[in-house]
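> Sequence first, then the predicted structure:
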Amino acid sequence: MDTAAIDRFEAGRGRLASLAYRLLGSAADAEDAVQDAFLRWQAADRDHIEVPEAWLTKVVTHLCLDRLRSAQARHERAAGDWLPEPLLEGDPMLGPAETVEQRESVSLAVLTLMERLSPVERAAYVLREAFTYPHAEIAGILDITESASQQHVHRARRRVAAERRGGDPADPATARKVVEEFLAAATSGRTERLVELLTADAVAVSDGAGLARRLLRYRTPERIASLVRAGFTPSAAKRRMAGGNPTMHLTLLNGSPAVVAVVEGRVVGAVAFDVAGGKVASMCGIAAAHRLGRLNEEWQRYEPGAPIASAW
């Protein structure tokens, strides 16, 4: 390829990666999909491509749909072993975040809920909510009718809204304040206060540091509060598993307040919070190394504030 063709692709790489990440929930898979798109761009008859951005968007979307429909992906998701890969604030793969819809579409809570959608519903929802494509263009990208695009987006919105815990999500400032109160209660051992700060239908999900065969799910405020309190209780076993004594940092993952545990500059775990109605509606705990690769890369360039806790 000539330099102009390469430059044209690279100019859109960030947007394509953000699209692929929202569709796949994995930074590594998103990078692979974009690289596959580059190979197709390289082999294409580019003189006959009228709108390169539209052509590349369609190619990446269909590459992601193929991955979502693959036997391996269906098995992993059906087996309950799937969680989104968290991204640190400022990561360019998060993509557009100007509107509430764009920010919500990349939150760990919504990425997890989108697992309930069919691949085409997920693609239509992402193209509409995150990238504000009109239905006519979505129809062209997905090779469906405009009416079908409208139906897919409507069903996706309805299903995501129905599964949201605690009602409408809180604004960023309120969410951070609630999480700070929640963490203060956790570190001081005030279990009753933890229960008060959880919605009645709260749920916590964890990958069990990659040691459990299936995702671990906890329901009821009392059960979750007990789990959180135990998580902040020091123990030699936890230190051995983490490889040292971690510091806990409050930051943003996928636009939501989160706690990141770090040992000697290495991220060993993270918990992201979804806040609604002034309370914690859901928690997502991730500690499996294969889900923390991108987060670790970005953490090396990140300047965290003072830790909220410096020892277990």
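Great, that's in hand.

> From now on I want contacts and neighbour counts done on CA atoms only, so please keep to that.
Fine.

> Tell me where the chain has strands.
Counting by DSSP state E, the segments of the chain that form strands are 198-206, 216-219, 247-253, 256-263, 266-276, 279-286.

> got the ones you listed as JSON lines, with mean neighbour count and distance to V120 columns?
Converted to JSON lines, the strands of the chain look like this (neighbours: other CA atoms under 10 Å; distance: least, CA to CA, whole Å):
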{"stretch": "strand 198-206", "mean neighbour count": "21", "distance to V120": "26"}
{"stretch": "strand 216-219", "mean neighbour count": "15", "distance to V120": "27"}
{"stretch": "strand 247-253", "mean neighbour count": "21", "distance to V120": "26"}
{"stretch": "strand 256-263", "mean neighbour count": "23", "distance to V120": "26"}
{"stretch": "strand 266-276", "mean neighbour count": "24", "distance to V120": "26"}
{"stretch": "strand 279-286", "mean neighbour count": "25", "distance to V120": "25"}
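
> CSV for the ones you listed, including distance to L68?
Listed next are the strands of the chain as CSV, based on distance: least, CA to CA, whole Å:
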stretch, distance to L68
strand 198-206, 22
strand 216-219, 23
strand 247-253, 23
strand 256-263, 25
strand 266-276, 24
strand 279-286, 21
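
> how about those strands, which one is nearest P307?
Nearest to P307 among the strands of the chain is strand 247-253 (4.6 Å), distances taken as CA to CA.

> For P86, which residues are in contact?
P86 makes contact with 108, 253-254, 291-292, 294-295 under the criterion CA atoms under 8 Å, 6 or more residues apart in numbering.

> Just give the number of residues close to W82.
Using other CA atoms under 10 Å, W82 has 19 other residues around it.

> That one contacts R74, doesn't it?
No: with contact defined as CA atoms under 8 Å, W82 does not reach R74; the gap is 10.1 Å.

> For R15, find the nearest of the strands of the chain.
Of the strands of the chain, the one closest to R15 (CA to CA) turns out to be strand 247-253, at 18.8 Å.

> Put this next to the first one:
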Amino acid sequence: MNDNDFLAGRFEEHRGHLKAVAYRMLGSLSEADDAVQEAWLRLSRAGAGDVENLAGWLTTVVGRVCLDMLRTRTSRREEPLETRLPDPVVSPPDGLDPEQAALVADSVGLALLVVLESLTPAERLAFVLHDMFAVPFEEIAPLVGRSPAAARQLASRARRRVRGSAPVPDPDMARQREVVEAFVAAAHRGDLTALVAVLDPDVVLRVDAGALAEAAGPRAKVGVAAGGGYAELRGAQQVAGQAVTFRRHSPSSAHPALVNGQAGLVNTIDGRPSAVMSFTIENGRIVEIDILADPDRLAALDLTVISR
């Protein structure tokens, strides 16, 4: 075995961890893969001869790469870009494989990733590296070009935002599934009263349908605003009404799934995936529903095991 093969083997030991870091930073599975690949290129050029803690070194390298990617996103925005949902991690209802489990450990649901999208790049880096991966502020500070005390303040601001905005999902998976099944049954019956009963009064529905919203007509719109592919609805009555309207116009079938480790659904039309639905359930009621119906992004996900 030559030195490069040995180095590649050591890198592979950390790949799952590094992708988990990048996914939390970027909310995109493909960009997370790109960030991890860039970390390998930097390691292969630099070597690991003087690196005492390879896992820590690679974590900060991935953090720096992701920070640069986030800043590039921001710098390209001459005007605000259309909002989009983070990529979901979808798996069969009977469990996650080891790579998926690493990606969504510590209840990294779509609801949390949506809140992380609202942070500045520096705040997101400080929060993700310190609060999720225990990287010391002394190591985070050089990445953001600030003192350790200032890096601590970045994480503190992000933590307040997360605690104030991201719901904490119920840990009981059986209870989660019961609530989702009750929601689906009520929507199929067109029972607004039963739907409102399983929805939190302040429930939020987010729909990301991409270009589909403008091209595919009422079956695909799922409440998407006519002027774009992303929309939000708030309030139990509004969300319940939208669910009934969608079920009336869409001949889709719903297949149970885990979406970021929480109870969810993959909807299909004529056997083809049409949407991934993530439910965040708190205190026995649905507080957030996130629907990805963008056909291009759905095509990039492996949904065959769920929808067949």
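All right, it came through fine. No experiment lies behind these values; they were computed from the predicted model shown.

> H48 of structure 1: which of the strands of structure 1 is closest?
Here strand 247-253 is closest among the strands of structure 1 (CA to CA), at 40.9 Å.

> Mean distance between that closest one and structure 2 after superposition?
Per the superposition on structure 2, strand 247-253 of structure 1 and its aligned residues are separated by 1.4 Å on average (mean CA distance after the TM-score superposition for structure 1).

> What range does that strand cover in structure 2?
Under TM-score structural alignment, strand 247-253 of structure 1 corresponds to residues 253-259 of structure 2.

> Need the residues that contact that stretch.
So stretch 253-259 of structure 2 is in contact with 88-93, 95-96, 109, 263-269, 277-278, 306-307, going by CA under 8 Å, 6+ apart.

> Distance from stretch 24-34 of structure 1 to the middle of the chain?
Distance of stretch 24-34 of structure 1 from its chain centroid, counting by CA atoms, centre = their mean, to the nearest Å, is 12 Å.

> same check, this time on stretch 138-150 of structure 2
Taking mean C-alpha positions (CA atoms, centre = their mean), stretch 138-150 of structure 2 and its chain are 26 Å apart.

> Any idea how far apart the tips of that stretch sit?
The first residue of stretch 138-150 of structure 2 is 10 Å away from its last residue (CA to CA, to the nearest Å).

> and what of stretch 115-125 of structure 2?
Stretch 115-125 of structure 2 has its terminal residues 13 Å apart, counting by CA to CA.

> just checking, what's the longest helix in structure 1?
Counting residues, the longest helix in structure 1 under DSSP state H turns out to be helix 3-24.

> and the alignment partner in structure 1 of L292 of structure 2, what does it touch?
Aligned counterpart of L292 of structure 2 in structure 1: I286 (TM-score structural alignment). Counting by CA under 8 Å, 6+ apart, I286 of structure 1 touches 206-209, 269-271, 292.

> which of these are also in contact in structure 2?
Retained in structure 2 by both residues aligned by TM-score structural alignment, their matches' CA atoms under 8 Å are the following of the contacts of I286 of structure 1: 206-208, 269-271, 292.

> just to revisit the earlier point, turn the contacts of I286 of structure 1 into TSV, columns for distance to A78 of structure 1.
Formatted as TSV, the contacts of I286 of structure 1 follow (distance: CA to CA, whole Å):
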residue	distance to A78 of structure 1
S206	16
D207	15
G208	18
A209	19
G269	24
A270	24
V271	23
L292	22
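
> quick one: the longest helix of structure 1 to structure 2 mean distance?
By mean CA distance after the TM-score superposition for structure 1, the fitted helix 3-24 of structure 1 averages 0.8 Å away from its aligned residues in structure 2.

> quick one: the closest residue to R217 of structure 1 other than its chain neighbours from E192 of structure 1, how far?
Counting by CA to CA, 6 or more residues apart in numbering, R217 of structure 1 lies nearest to V205, which is 4.6 Å off, once chain neighbours are set aside. For V205 of structure 1, the distance to E192 of structure 1 (CA to CA) stands at 21 Å.

> Can you get me a residue count around the alignment partner in structure 2 of S18 of structure 1?
Residue pairing (TM-score structural alignment): S18 of structure 1 is matched to A20 of structure 2. Close neighbours of A20 of structure 2, defined as other CA under 10 Å, add up to 23.

> so A20 of structure 2 makes contact with A101?
No: A20 of structure 2 is not in contact with A101 according to CA under 8 Å; the separation is 9.4 Å.

> Just list the residues touching the match of S18 of structure 1, thanks.
102-104.

> let's go with 7 Å and repeat that
102-103 (CA atoms under 7 Å, 6 or more residues apart in numbering).

> Alignment lookup: R159 of structure 2 to structure 1.
Looks like R159 of structure 2 aligns to R157 there (TM-score structural alignment).
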